[in-house]
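In: predicted coordinates and the sequence they were generated for:
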Amino acid sequence: MFVLRTESTNKLKSGSMNYLAKNIFFLFLITQSFLGTFSVSAQSYPCYLYGSVTTIDGDVYKGAIRWGDEEVFLTDLFNAEKEENPYLKYLPKSQIDKDQEKYMKKRGWDRFEFAFDDERRNLTSVYDRKFQCRFGDIKSISVTGSESVSLELKDGKFINLRGGSNDVGTKVWVIDQELGLLKIDWDRIDIVNFEAPILSNVENFGEPVYGKITTTKGEFTGFIQWDHDERLAGDKLDGRGRDGDLSITFDKIKAIEKTENGSRITLHSNRQFELTGENDVNKYNRGIIVSIPKVGRVDFSWSHFLSLQLLPLTKNVADCFSEFRVSERLFGTLVTKDGKIFKGIIVYDLDEAMDSEILNGLNDKLEFSIPFRNIGSIQPMAYNYCLVELKNGMKLYLGDQSDVSNKNAGVIVFEKEDKYQNFRWEDIERIDFM
């Protein structure tokens, strides 16, 4: 076991986001079972997308799936927007009108100031919310329009979604077991069904990039998505060396280290190259995403990145299916500022109701995306941030976004089917999830 810590910090300042940049970041205990001790041989990672694509004419193609030219693993996120909010009916109309009026005034002013929050830029209501979940929690996706889908979770719950990202309206790739690779147009798709591969030798899109990233905030081990793009061992890192342009596949790379103007690349043979000139290796890199088993994912900006050491998969991280059990309703206890306790089914931010949905928050430009099933408790600390404690003991101070700040639309606790209570962000002392 080891302890991951960050630099010592100064006292938190209430009402300020300085805590994110200068104060306690988090403490994270990682057990030996989290790291594992046995390597996994190549071509054995089973947690890739697999299933069948049925077209509008009834043709069925079955095999490994890639969503567009991007998502390919169970841990990758599907993004869209919910078509409606079924929980608005539990709020008084007077509150809805007041909140919406306040939101539209702020929206107009922020547009004038050219500073409107990216999270809210394209939304028309204070209660509009984006939807995120990992592909491993999805049973099927039915195409219902050029910009809409009906998504089915593993518990059989359907959610109607629209646009919101390039995950809706894209091509779906499938390596059919007989035909090979097909790239099926969106308007030809009826339904995509996901399942676990039965055979171990199914042709797929490749192995994941896995490694330990060292940042200004500590060390993190998990699955890597480089420059928000490259995630397969066969994907290429591009750059310009002193003798010309280079494109190096990640399976040949041992380490990447940030330098003053680019990156130093070390191969498994210990040959080294200084690369510059491309966004893969310099400050124009869009970010490095690390998906950490049993935690969630963290998106690091280039300014925080120091180095990456590529590692072989360990036995236990390859056994990922246990992370994707059947989705359940959020259930727990809410304690108010005045000490009252309410226990029941929870709807968080008037939006997230299932443990497969994702909580989003920022910490010093680091973006965290955490499945609710991994969260133990949430404790508002001030109007713009909160303390999130995971079930494995990890503690995070997250803020800015609606899930973790005063932008939160409120929490509903259903003590019984016909008995519920509404709570504003400022009324909540703590929420404990079970």
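Out: Perfect, I can see it now. Numbers count the residues shown, from 1 in each chain.
In: C-alpha from now on. contacts and neighbour counts both.
Out: Fine.
In: any figure for the gap between residue 347 and residue 333?
Out: 12 Å (CA to CA, to the nearest Å).
In: what do you get for residue 397?
Out: For residue 397, the distance to residue 333 - CA to CA - is 20 Å.
In: could you do residue 220 as well?
Out: In terms of CA to CA, residue 220 sits 31 Å off from residue 333.
In: buried residues in the helix or strand where residue 102 lies, which are they?
Out: Under the criterion of DSSP states H and E, residue 102 resides in helix 93-113. Neighbour-count burial for helix 93-113, counted by 16 or more other CA atoms under 10 Å, picks out 96, 100, 103, 107.
In: let's bring in a second model and compare:
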Amino acid sequence: MAPIVASTPGVPYFIPQSSPPPGSALKLSSSTPTLFRPLKVRNVTFQNRIFMAPLCMYSTASSGPAMGCLTPYHVVYLGHPALKGTSLVFIEATAVTPNGRISPNDSGLWDDTQIEGVKRVTEAVHGVGGKLGIQLAHAGRKASTVAPWLGRERGKSVAAMKEVGGWPDDVVGPSAIKWANEGYHTPREMTTEDIKGVVQAFVDAAKRAVAAGVDVIEIHGAHGYLLCSFNSPISNRRTDEYGGSFENRIRLSLEIIKAVRGVIPSGMPLFYRVTSTEWMDGSDLAKQFGSWNVEQSIQFAKLMAPLGVDLLDVSSGGNHELQQIQPHTEYQVKIARQIRKELKKAGHSLLVGAVGMITEAEHAKDIVEGSSAFEQDMTEEEEARKAKELVECPEPSADAVLIGRQLMREPEWVLRVAYRLGVDVQWPVQFGRGKFSRGSRI
């Protein structure tokens, strides 16, 4: 007898199709929060504005034929948020070269043998109605450290030596500048040939990602990793065409953006994660060399928009141990809002994603609707003025939210948020009996 529920198309096994995908608002009206309105980026439609940020798992083989390959663990880990309504889930920072891994146990896509593992994750995520992204990365001078649970002490990293699969003699960066703590190796300054090789490595990895069936590619340009360290004058002291001026320091990032956009399908979205500020303004290093800040990120965003980047994923920090950062729920959202406002003013259609300490339903809703733009330590007069501005012309802070740790704690977070906002959303077919009712205690 034929199954009474249709199987999900394109998946090589039977799984009942959720139509629409989990996390979709079942009825769209003028009162439906923007958070649960579909977002179309090129040829890809996301059923809501909630994406799962890339989160490193340090859970692949460090050597042998399975080195860097995704495993059944990644199928379970990435499949569950998609099953519970997260519209886009990202595979963690995936190294484009072996020496571009953060740790020996990082995932990679520098070899064709690694395609199959990504395909299995793609099938799982597509099978439950979600979209899959992959973040392509090179760790640069922060490479060859051990997984954080194997030796991190007081927030400091621990360098991985050869005995545990590290590559201390092959850590690279824009300049031979070592972090102050002993948890990192001293990088060697990359040659022009090295730089061209990294561009090609991103291109080759992007082609493999397309072959594996992913829906979105994100280029990792944040947190002190290779592209971020090229952008900053604190970590980039080069005197050639890849150092010195702002235009030279961002050259590598723009070359990679253009090269990757040129080899992926025209309908595939391309994201870029940026360190919007390294939180070094006012430091002695910034006074001596300058630093990367929000104003430069705005300038950078305006340049990448015409090159085919579709969404700027706005993060911050991670490029120097002396950063002065005080995280709170609006610290990166505020920056995302500022960048988005300037992009719109300049006529660019580049979307903006907000990330960092987004844990509550109303906060996520307000970020993409524009009804919350209050900041810490505002005076009563400033709050009154802001309230008037919002009533007259509410301005969203971002077009989507990227959720990390909260989805680790609660893979069903999207369903909980929908319930709290009063939105009736599609649940996975197999979980229908567990759907929240209006009398549920959650």
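Out: Noted; the coordinates are in hand. Remember, predicted model here, so these are calculated numbers, not experimental data.
In: TM between them?
Out: Once superposed, the chains reach a TM-score of 0.31 (TM-score structural alignment, normalised by the length of the first structure), with 228 aligned residues with a CA RMSD of 7.3 Å.
In: quick one on the thing from earlier: can you name every helix or strand that the helix or strand just after the helix holding residue 102 of the first structure contacts?
Out: Next helix or strand after helix 93-113 of the first structure toward the C-terminus (DSSP H and E): strand 130-134. If you count contacts as 3 or more CA pairs under 8 Å, 6 or more residues apart in numbering; DSSP states H and E, strand 130-134 of the first structure packs onto strand 77-82, strand 358-363.
In: hang on, isn't residue 132 of the first structure packed against residue 78?
Out: Yes: the criterion here is CA atoms under 8 Å, and residue 132 of the first structure meets it with residue 78 at 5.6 Å.
In: how many residues are close by residue 392 of the second structure?
Out: 9 (other CA atoms under 10 Å).
In: any idea how far residue 339 of the second structure is from it?
Out: 21 Å.
In: residue 254 of the second structure too?
Out: 18 Å.
In: try residue 192 of the second structure
Out: When residue 192 of the second structure is compared with residue 339 of the second structure (using CA to CA), they lie 32 Å apart.
In: more neighbours, these two?
Out: Remark: of residue 192 of the second structure and residue 339, residue 339 carries more neighbours, 26 against 12, as counted by other CA under 10 Å.
In: that one: which element?
Out: helix 333-345.
In: counting contacts, what elements does that helix pack onto?
Out: helix 294-304, strand 351-355.
In: give me the neighbour count for residue 159 of the first structure.
Out: 15.
In: then residue 331 of the first structure?
Out: 21.
In: so what's it up against?
Out: 343-346, 433-434 (CA atoms under 8 Å, 6 or more residues apart in numbering).
In: buried ones among these?
Out: By 16+ other CA under 10 Å, these give 343-346, 433 as buried.
In: in strands, which of these appear?
Out: Within those, residues falling in strands by DSSP state E are 343-346, 433.
In: quick one: list the elements packing against the strand or helix carrying residue 214 of the first structure.
Out: Assigned by DSSP H and E, residue 214 of the first structure belongs to strand 210-215. In terms of contacts (3+ CA pairs under 8 Å, 6+ apart), strand 210-215 of the first structure is packed against strand 218-225, strand 305-310.
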